[in-house]
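A.B. asks: got a structure for you, letters missing:
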């Protein structure tokens, strides 16, 4: 166990969280449920739409959500159809296209941001929806990546539909799967053929976070697989590499989670500080924020590369 446990900052501003906010989605089979968390004070608040990883839900990511809201962000979290909370099975006809439905869900949230914001007492009129970012972990990284300009290669090797959303001004890509160059495992080839991204069109300013010990069971490439989006997209400006970090990046999905295999409050803190500073600069809120955090480029728990 680490010597210093990670807890919410007791000195942080008060926040309010509402869940679920239900958005009608008749063609989806289940209405879309969303959580929204926001500071109780402040105006011109920017928005982060956060996409969870496989089988998780809108309840995931509190160590990040708490930090982002403490720094003035409104965070909106949809629950996707692959969530364990919905118990969808592979026999469900929606299952093969969940990866597309995830992107549809993100677009629905963005289209209906006013409805989501209205669910929080006192929040309407205090949010700047033009300052909009997306963030995602693991499968969520691929999902939000499509709004940033990534595409999926078809069986013919050609990029598929362009889902770039110009309303999105910045992105955070956490443990995001990389290119498919014949190194997907047989299981991944059979069950996740959509894991064939093309990052050449991902031009929206983004930050990438990866662990240098994140060995996926879906690829034979090793941890560098999760850095592909940084090396192969024009929009990925920075790469944060966590020393000893595995897929949960020290435990970003929950406090004291039993699913975390690399528990480290120090790693989580670096993820929180770098992503917050990047978003503050990318959204035009605090141009000095990134310069300050970049001075930790030789942090004992990780490094920052930029291009």
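C.D. replies: Great, that's in hand. Bear in mind that the values here come from a model prediction, so they are computed numbers and not experimental data. Numbers count the residues shown, from 1 in each chain.
A.B. asks: only C-alpha atoms for contact and neighbour calcs from this point on.
C.D. replies: Fine.
A.B. asks: surely residue 213 touches residue 248?
C.D. replies: No. Using C-alpha atoms under 8 Å, residue 213 is not in contact with residue 248, being 10.6 Å away.
A.B. asks: who has more neighbours, those two?
C.D. replies: The neighbour count for residue 213 versus residue 248, taken as other C-alpha atoms under 10 Å, is higher for residue 248 (26 against 18).
A.B. asks: roughly how far apart are that one and residue 162?
C.D. replies: Residue 248 sits at a distance of 29 Å from residue 162 (criterion: C-alpha to C-alpha, to the nearest Å).
A.B. asks: A further structure is provided below for comparison with the first:
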């Protein structure tokens, strides 16, 4: 975690945030699960001091990289959130390129197992705490959020209450976990059916989202230039469907000028980020952290961030529904 803000942080510095602390990272933690193709590997990032610390489960996307679609990715988010008061737990899902496994028909990208990984983490918090020196007894297990990017955003959405109705046979999958109290959906997937491109229908043949029961409070983050023709015939608004098609309470943060990488959330200076920007990344870090702090700590961080953004329209805008 950096001692000071990036020199190119720009106007993002005007979004208030609580003071940062140093963090430590511990990995890998390996949890055996006989029913899984390989054991579950985790990375945990946390502050070295403090008690009753809330948990953020962070689900990686798929992406094009060889390493970042695993526990190795999303350091810009994990370290920032941990520095501002959270224990961040990142699994390597079976879909990771680092494992190079092929999901069977109906389990493309191991989409169901991805959500199951997060439930496994919550079921094994005793083992996770015991594996990390100095962490035991410092986690507040009643305060849990889930965050995910891209395919990881669909993982998070399911845990928050969205269902999948397979268009091929009508089978319904519900992975909601009521231990999760809030979520951050980063450039999530939208409606299926006629909204998918022909390639998208082949890429995710299982995909049939129903957002009507996504009732857990969540912040949906979208880039206003995030157009994804490989998946949908619609524009950037497709990524906001988890906001527009779900009941409240929800908040939607449109990031100005952002594409799918949201300024670089998956890693530092990564080739797959088309909109690399320290300022844009800082905006996403600060706004998501403010939301999570208000959701899990109950402070005024979110109200303060929203008020600041009213004067920073060049960075983005927020919509809310109760």
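C.D. replies: Received it, and whenever you're ready, just let me know what you need. Since the structure is predicted, the reported quantities are computational estimates derived from the model, not experimental observations.
A.B. asks: mind listing what's buried in the lengthiest helix in structure 2?
C.D. replies: As assigned by DSSP state H, the longest helix anywhere in structure 2 is helix 278-296. For helix 278-296 of structure 2, a neighbour-count test (16 or more other C-alpha atoms under 10 Å) marks 278-293, 295-296 as buried.
A.B. asks: stretch 244-257 of structure 1 now?
C.D. replies: Result for stretch 244-257 of structure 1 [16+ other C-alpha under 10 Å]: buried residues 244-255.
A.B. asks: with secondary structure and distance to residue 19 of structure 1 as new columns, can the residues you listed be given to me in a markdown table?
C.D. replies: Converted to a markdown table, the buried residues of stretch 244-257 of structure 1 look like this (DSSP: H, G, I helix; E, B strand; the rest coil; distance: C-alpha to C-alpha, whole Å):
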| residue | secondary structure | distance to residue 19 of structure 1 |
| --- | --- | --- |
| 244 | coil | 34 |
| 245 | coil | 31 |
| 246 | coil | 30 |
| 247 | coil | 27 |
| 248 | coil | 24 |
| 249 | coil | 26 |
| 250 | coil | 26 |
| 251 | coil | 23 |
| 252 | coil | 20 |
| 253 | coil | 18 |
| 254 | coil | 17 |
| 255 | coil | 19 |
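A.B. asks: give the contact list for the nearest residue to residue 67 of structure 1 once chain neighbours are set aside.
C.D. replies: For residue 67 of structure 1, ignoring the flanking residues on the chain, the nearest one in space by C-alpha to C-alpha, 6 or more residues apart in numbering is residue 272 at 6.6 Å. The contact partners of residue 272 of structure 1, taken as C-alpha atoms under 8 Å, 6 or more residues apart in numbering, are 64, 67-68.
A.B. asks: what about these, which are in helices?
C.D. replies: 64, 67-68.
A.B. asks: post-alignment, the longest strand along structure 2 versus structure 1, mean distance?
C.D. replies: Longest strand of structure 2, by residue count under DSSP state E: strand 139-149. Mean deviation of strand 139-149 of structure 2 from its aligned counterpart in structure 1 after superposition (mean C-alpha distance after the TM-score superposition for structure 1): 0.5 Å.
A.B. asks: buried set for that strand?
C.D. replies: Buried-residue list, strand 139-149 of structure 2, by 16+ other C-alpha under 10 Å: 139, 143-149.
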